[in-house]
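Student: I would like to see how this sequence folds:
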Amino acid sequence: MRDQYQREIDYLRISVTDRCNFRCRYCMPAKGVEFVEHSEIMTYEEILRFLRIAAGTGIRKVKVTGGEPLVRKGVCGFIRKVRNIPGIESVTLTTNGALLEEHLPELEAAGITGINVSLDTLDPEKFHQITRCDDFGRVWSGIHAAAQTKIPVKVNCIPMKGCNEEELAKIATLAKEYPITVRFIEMMPIGMGTGYARILQDEIKELLEDRFGTMELVDEILGNGPAGYYKIEDFKGRIGFISAVSHEFCESCNRIRLTADGILKPCLNFESRVNLKEEMRSGMTDEELERLLKNVIYHKPRCHAFGDETKKDIQEKRRMAGIGG
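Tutor: This is a model prediction of the structure:
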């Protein structure tokens, strides 16, 4: 389905939980946050019902996120059911990687079509400083195990000044040594992320070209959204950038989001008052839900307003852990 700006909306990001086994500094405080009661989290059955309706409107690609999605019991079985919905062409997963290796056989059997692993450093000590966890070894093992499968693997890194800027070239070498894509994702000015200074895409590209040579933009479709991808000579994988602020891609944005507690969000930046879970639990029919979804898609904002103080009152105030990565 197209929105009022004629963008084809075919990608739905679903947060299945707001819980996480990490406490990343740019995501939540050291003591964590108050999680949503389990009764307020959408059930798998509710999500699947909505997905069958969404597939009928043209949703073809689904991303399963959290929190950390692998901490929710039964998530691999849920993914299998999503893959079996007529019209759904791909189901990918974003994870911090700590539980990946042990779930990998189930994910393969479920038909997962892609795995994204968040990793901001290759230094175990710095990893602990960022995540407040000592699971670097498990994450590293999970990435290696996933890279041995036929599942496309991406490593997502958030560059931060004063934190991991000296490691970006080293992290990029993962795409040189393995058939995986390394993506540098610009820090989003949401929640605790507002306290970190971004490193811009152009800076990183210049750094990588100085180290590895010319980066050539490719036309390959390597993901669900509007990321830009580059190839470098002798690299087995690709380098990607997702830079929502410095290289705004709103005109080609194809996604909507569903939070773990049932809020349907047409844009990450803005608050949404469409509580899908409440509508479903109040007895809304499939036909009514389809009309609601089409209305949300049609009225998707033209662009975000990060940094626009005149729209501060209507911008999202929840932490990323409560929205979905």
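Student: contacts, neighbours, all on C-alpha from now
Tutor: OK.
Student: Let me know the secondary structure of the closest residue to Gly262 other than its chain neighbours.
Tutor: Distances taken as CA to CA, 6 or more residues apart in numbering put Lys277 closest to Gly262, at 4.6 Å, once the chain neighbours are dropped. Taken by DSSP: H, G, I helix; E, B strand; the rest coil, the conformation at Lys277 corresponds to helix.
Student: What of Ile151?
Tutor: In three-state terms, and counting by three-state DSSP, Ile151 is coil.
Student: Excluding chain neighbours, what is closest to Asn21?
Tutor: The shortest distance from Asn21 to any non-neighbouring residue, by CA to CA, 6+ apart, is to Glu68 (7.0 Å).
Student: So what's the residue count around that neighbour?
Tutor: Here the count is done by other CA atoms under 10 Å, and Glu68 has 26 residues near it.
Student: wait, isn't it in contact with Leu93?
Tutor: No. Between Glu68 and Leu93 no contact is recorded; they are 9.9 Å apart, counting by CA atoms under 8 Å.
Student: Ends of stretch 138-155, what's the gap?
Tutor: Taking CA to CA, to the nearest Å, the span from the opening residue of stretch 138-155 to its closing residue is 15 Å.
Student: how far does it sit from the chain's center?
Tutor: Here the centre of stretch 138-155 is set off from its chain's centre by 17 Å, with CA atoms, centre = their mean, to the nearest Å.
Student: Second input sequence below; structure requested for side-by-side comparison:
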Amino acid sequence: MTAVPVLIGVRRPVEERAGQAAVSGPLVDTHGRTHRDLRISLTDRCSLRCTYCMPEQGNEWLARTSILTLDEIERVARVAAAAGITTFRLTGGEPLLRPDIVEVVQRLARITGPGGEPVELAMTTNGIRLRHFLPGLVDAGLRRLNISLDTLRHERFRELTRRDRLDDVLDGIAAAAASGLRPLKLNAVAMRDVNDDELVELVEFAVAHGAQLRFIEQMPLDAGHTWNRARMVTREEILEALSARWTLTPLPGRGGAPAERWTLDGGPDSVGVIASVTAPFCGDCDRLRLTADGQLRNCLFSTTEYDLLPILRAGGDAVETGIDRMLRSCVRGKLPGHAINDPSFLQPARGMNAIGG
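Tutor: Below is the predicted model:
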């Protein structure tokens, strides 16, 4: 397999005096944001080829030797939890393609924070293999699920994902709805002339399955760099379409969550919108990302990565200290926002499948 080219801007830890202990305390950046959420990508592979994410053919996959082992993932997660991370979200690619996925969940679910409090473990999946793995995942400690669902129409699903797997996705959603995992969320990327005529239908489907639909504005994160702002359905357009069917009432208390939420006709059902392009929420962002090949990222759209792989594979007694220092370097380097709407914005070299959702 061919490795993704080395990205410009990969950083090593900030130089510190030899033997100096890792800085204690929470992960707070220079803009006062405390980081509590770590998205952990387990693989860049996926069982779908969504048009807004990656090409059907010609993808350059990460070298297998660069993919973090289970022990390495757990080591990073333990240091992150000690520094105040309270939520791990497992992503990909498609995390259920990882053969040891149940053991990954089991090991991470055992991690506790500085006060002994358990971490919260969530996963984002396309749902195709979910029914098979769900009992083991729940037993292992998984607590929350997000499942991607952009359309309910078979032909449209085939065109959008280049795979005929909608029935498998729907089967996975049915299994999740019957489980005790709550809140259950369904994610849909809203696209003009693709699925913008299904917005109400998708919400009705989610409500019928005890789930919350979250619409996502299409972002410049495709591996082919073909994103076009004109194809994006905006937050206001989404809300306008839904308002023709329901009375929408804003829900307070968003905090660092990416989605704004509204109740439907007074509740209890609700809908969310993640408007990274037209209504950025960077000022409250509390997320970091770990790619499948050991790169820390402080923003989904960052062009800089912080390389943990040499630290993890150097061995010795200083690995945990090195991980902690790199986490803090990554947080210190975080910018105020992603600048998508700035003329100088540069799309990340990696596609979404290689960054992690």
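Student: rewinding a little: and the residue nearest to Gly262 of structure 1, what pairs with it in structure 2?
Tutor: Matched by TM-score structural alignment, Lys277 of structure 1 corresponds to Leu309 in structure 2.
Student: can you pull the contacts of its match?
Tutor: Applying CA atoms under 8 Å, 6 or more residues apart in numbering to Leu309 of structure 2 gives the contacts 66, 68, 293-295.
Student: Quick check: it vs Gly92 of structure 2, distance?
Tutor: Applying CA to CA, the value for Leu309 of structure 2 to Gly92 of structure 2 is 18 Å.
Student: One more: Leu199 of structure 2?
Tutor: The span separating Leu199 of structure 2 from Gly92 of structure 2 equals 25 Å under the rule CA to CA.
Student: which of these two has more neighbours?
Tutor: Per other CA under 10 Å, whichever of Leu199 of structure 2 and Gly92 has more neighbours is Gly92, with 28 against 19.
Student: Which position in structure 1 pairs with the more buried one?
Tutor: Counting by TM-score structural alignment, Gly92 of structure 2 lines up with Gly66 in structure 1.
Student: That match and Val75 of structure 1, how far apart?
Tutor: Look at Gly66 of structure 1 and Val75 of structure 1: by CA to CA, they are 11 Å apart.
Student: and what of Leu99 of structure 1?
Tutor: 12 Å.
Student: for Asp18 of structure 1, same thing?
Tutor: From Asp18 of structure 1 to Val75 of structure 1 the distance is 14 Å (CA to CA).
Student: who has more neighbours, these two?
Tutor: When neighbours are counted by other CA under 10 Å, Asp18 of structure 1 and Val75 differ, and Asp18 comes out ahead with 28 against 19.
Student: and that one, what does it touch?
Tutor: Taking CA under 8 Å, 6+ apart as the contact definition, Asp18 of structure 1 lies against 35-36, 66-68, 260, 321-324.
Student: What lines up with Leu68 of structure 2 in structure 1?
Tutor: For Leu68 of structure 2, the residue aligned by TM-score structural alignment is Met42.
Student: try His132 of structure 2
Tutor: Using TM-score structural alignment, His132 of structure 2 lines up with Glu102 in structure 1.
Student: Over to its match. Which of the three states is it?
Tutor: Remark: Glu102 of structure 1 carries the secondary structure label helix [criterion: three-state DSSP].
Student: ok, now which ones touch Glu74 of structure 2?
Tutor: Taking CA under 8 Å, 6+ apart as the contact definition, Glu74 of structure 2 lies against 104, 107-108.
Student: And the helix or strand hosting it, what's buried?
Tutor: Here Glu74 of structure 2, judged by DSSP states H and E, is contained in helix 70-82. Buried positions in helix 70-82 of structure 2, judged by neighbour count with 16 or more other CA atoms under 10 Å: 70, 73-82.
Student: Repeat that for stretch 188-205 of structure 2.
Tutor: By neighbour count, with 16+ other CA under 10 Å as the criterion, the buried positions of stretch 188-205 of structure 2 are 188-191, 194-196, 198-200, 202-203.
Student: How far off centre is stretch 302-314 of structure 1?
Tutor: Here the centre of mass of C-alpha atoms in stretch 302-314 of structure 1, compared against the chain's by CA atoms, centre = their mean, lies 21 Å away.
Student: How about residues contacting it?
Tutor: Stretch 302-314 of structure 1 has contacts (CA under 8 Å, 6+ apart) with 5, 189, 245, 250-251, 267-271, 315.
Student: same check, this time on stretch 186-204 of structure 2
Tutor: Everything outside stretch 186-204 of structure 2 that qualifies as a contact, by CA under 8 Å, 6+ apart, is 146-152, 156, 206, 211-218, 230-233, 238, 241-242, 245, 271.
Student: quick one: the residue in structure 2 that Arg238 of structure 1 lines up against from Arg261 of structure 2, how far?
Tutor: Taking TM-score structural alignment for the superposition, Arg238 of structure 1 sits opposite Ser270 in structure 2. Noted for Ser270 of structure 2: a distance of 7 Å to Arg261 of structure 2, by CA to CA.
Student: which stretches of structure 1 form strands?
Tutor: 11-15, 61-65, 90-95, 114-118, 153-157, 181-185, 215-217, 228-232, 239-242, 255-258, 264-265 (DSSP state E).
Student: For structure 1, just list every one of the helices.
Tutor: If you assign secondary structure with DSSP state H, the helices in structure 1 sit at 44-57, 75-83, 100-110, 124-131, 136-147, 168-177, 201-212, 276-281, 286-298, 320-323.
Student: and those, which is most packed in?
Tutor: Across the helices of structure 1, averaging neighbours per residue (mean count of other CA atoms under 10 Å) puts helix 320-323 on top, at a mean of 24.
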